[in-house]
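Engineer: Sequence and computational prediction follow.
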Amino acid sequence: MNTNILPKFFAEFLGTMVLVLMGCGSAVIAGANGTTGVGLLGIAFAFGLSVVAMAYAIGHISGCHINPAITIGMVVAGRMKSSEAIPYIIAQILGAIAGAGILLLIASGKEGYSIAVNGLGQNGYDAASPGHYSLLAGFIAETIFTFIFLLVIFGATSTKNIHGGFAGLSIGLSLVLIHIVGIPVTGVSVNPARSIGPALFTGNIAISQLWLFIAAPVLGSVLSAVVWRYLLESN
């Protein structure tokens, strides 16, 4: 691996690890209803705040993609070389697996925890959907939510944006918004790595449904990149 990519590789690895550990961790450890739980809104903010924190921690190193869909979108939008995208995506997937593994070790420290019952923050549709939404509803939601998320990222990080210093905040808050609406539908992925990590540990239905949480976010990111590059910022 080119030594120039190593800092970016490790930044993406660590950033994605934090996203999965804190985001999914909020659902597994702190998301229960009741006086000790943070609820849906708390989970939504955990994911968004993870992105905000990592944007300011590693954004100057790798751009803080921490999401294969973002990396692919950046390539399609002409903001990144395809050769550099491959190590980014590898780092993101490995980081997500590490984050899910750490979360499992922590969650398993509580008596009564069962990955089969309590899960690991994995995504799903139909019977595996938090609100029992269908495959079609899940696919549409993941595609459109990723489309919107990437539009915010393209706009917030554009050289034409005079408020670029707040890019991390706007991107993180957009992810909060997406989670507030989307958690009941699929648990919200908009990030293939975020789905792959927990699914590898939970197995079974999470693995069989994983294709949707890879295909839909990638489709949404490509559509967003095309719209941004050729329609919105074509001049």
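Structural biologist: Structure received.
Engineer: only C-alpha atoms for contact and neighbour calcs from this point on.
Structural biologist: Fine.
Engineer: Nearest to the spatial middle of the chain, which residue is it?
Structural biologist: For the chain, the residue nearest the mean C-alpha position is N191 (3.7 Å; CA atoms, centre = their mean).
Engineer: Longest helix in the protein, please.
Structural biologist: Criterion DSSP state H: the longest helix present in the chain is helix 82-107.
Engineer: putting a second one here so we can go through both:
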Amino acid sequence: MPRAMETSVEVTENGKKPYPKPEPVRLLDMSELTKWSLYRAVIAEFIATLLFLYITIATVIGYKNQSKAEACTGVGFEGVAWSFGGSIFVLVYCIGGISGGHINPAVTFGFLVGRKISLVRAVLYIIAQCLGAICGAGIVKGIMKHPFNSLGGGANSVAHGYSRGAALGAEIMGTFFLVYTVFSATDPKRTARDSFVPVLLPLPIGFAVFVVHLATIPITGTGINPARSLGAALIYNNKKIWREHWIFWVGPLVGALIAALYHKLVLKGEAVKALSSFRSTGAMHK
């Protein structure tokens, strides 16, 4: 996504390669609505999220169906986690240069908080992601109707033995880990310093999704993506799922918020820079 660049450049730690430091994106950039690049990115997010839900929910239903017929068969939890992580790796690789490859409202929200995208783009992305997720889950139901209905539709819910508070905490931590990885992988200073980073950018993001699923599938089935949770919940349409659905919005959005602020204020040092600027201004007025 093209952004205005500051006139000053910052030099990387090795002192060899300067890079243009991106300015914070304007919050209300209505001019984006006149650009085809925005709508192309929105379409890319819609299709990518549709494909993501189709592949992953079909894997979940297929695994449950196989293990129900014969114990210890199917891909297992690890295979389900690989389905989610691998799909994200492939899809981010495919559309990263078009839309940034968010495929997740929590990631989009984190980028909005970090002033990397405008509010207009964020809203359209989230709408596209949710619609894509609903369509993807609907396709799975159309192909696997009986197992989809009988095996939970791949919808997220709080597992037996865990409280809603524990599930919320798991969603916050899992999304923090994911969005923290996304911010680190897309840091312009890293991509300027290490030439291999842009090529391998989807890899750490996909692995982050994979390992979070390994950790939290037994707790919530792993949401960390409100569109994924909404798509499966809406198509499955179960009262228990809806009673707990708020967890899979609040948890990921809180986790994304914390990760964005941590990266912006702590890792990028903006809090220290702001404090130093405030002190310098105060000293000048004395």
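Structural biologist: Thanks, I have it. Since the model is a prediction, treat every value here as computed from it, not as a measurement.
Engineer: picking that back up, can you state the residues of structure 2 onto which the longest helix of structure 1 aligns?
Structural biologist: Per TM-score structural alignment, the counterpart of helix 82-107 of structure 1 in structure 2 is residues 119-144.
Engineer: re earlier: average offset of the longest helix of structure 1 relative to structure 2?
Structural biologist: Overlaying structure 2 shows helix 82-107 of structure 1 at a mean distance of 0.6 Å from the equivalent residues (mean CA distance after the TM-score superposition for structure 1).
Engineer: Name the residues of that helix that come out as buried.
Structural biologist: By 16 or more other CA atoms under 10 Å, the buried positions in helix 82-107 of structure 1 come out as 85, 87-104, 107.
Engineer: residue in structure 2 matching G63 of structure 1?
Structural biologist: Using TM-score structural alignment, G63 of structure 1 lines up with G100 in structure 2.
Engineer: likewise I207 of structure 1?
Structural biologist: Matched by TM-score structural alignment, I207 of structure 1 corresponds to W242 in structure 2.
Engineer: got a list of what V266 of structure 2 touches?
Structural biologist: Residues near V266 of structure 2 by CA atoms under 8 Å, 6 or more residues apart in numbering: V272.
Engineer: how much space is there between it and P147 of structure 2?
Structural biologist: Computed as CA to CA, to the nearest Å, the V266 of structure 2 to P147 of structure 2 distance reads 47 Å.
Engineer: same thing with S184 of structure 2?
Structural biologist: Distance, S184 of structure 2 to P147 of structure 2, by CA to CA: 39 Å.
Engineer: Quick check: the residue nearest to the centre of structure 1 touching P217?
Structural biologist: Yes. In terms of CA atoms under 8 Å, N191 of structure 1 counts as a neighbour of P217; the distance is 6.2 Å.
Engineer: Name the residues contacting each of the two.
Structural biologist: Jointly contacting N191 of structure 1 and P217 under the rule CA under 8 Å, 6+ apart are A69.
Engineer: how deep is the residue lying closest to F47 of structure 1 once chain neighbours are set aside tucked in, by neighbour count?
Structural biologist: Nearest residue to F47 of structure 1, sequence neighbours excluded (CA to CA, 6 or more residues apart in numbering): G23, at 4.4 Å. Using other CA atoms under 10 Å, G23 of structure 1 is surrounded by 24 other residues.
Engineer: Cool, thanks, signing off.
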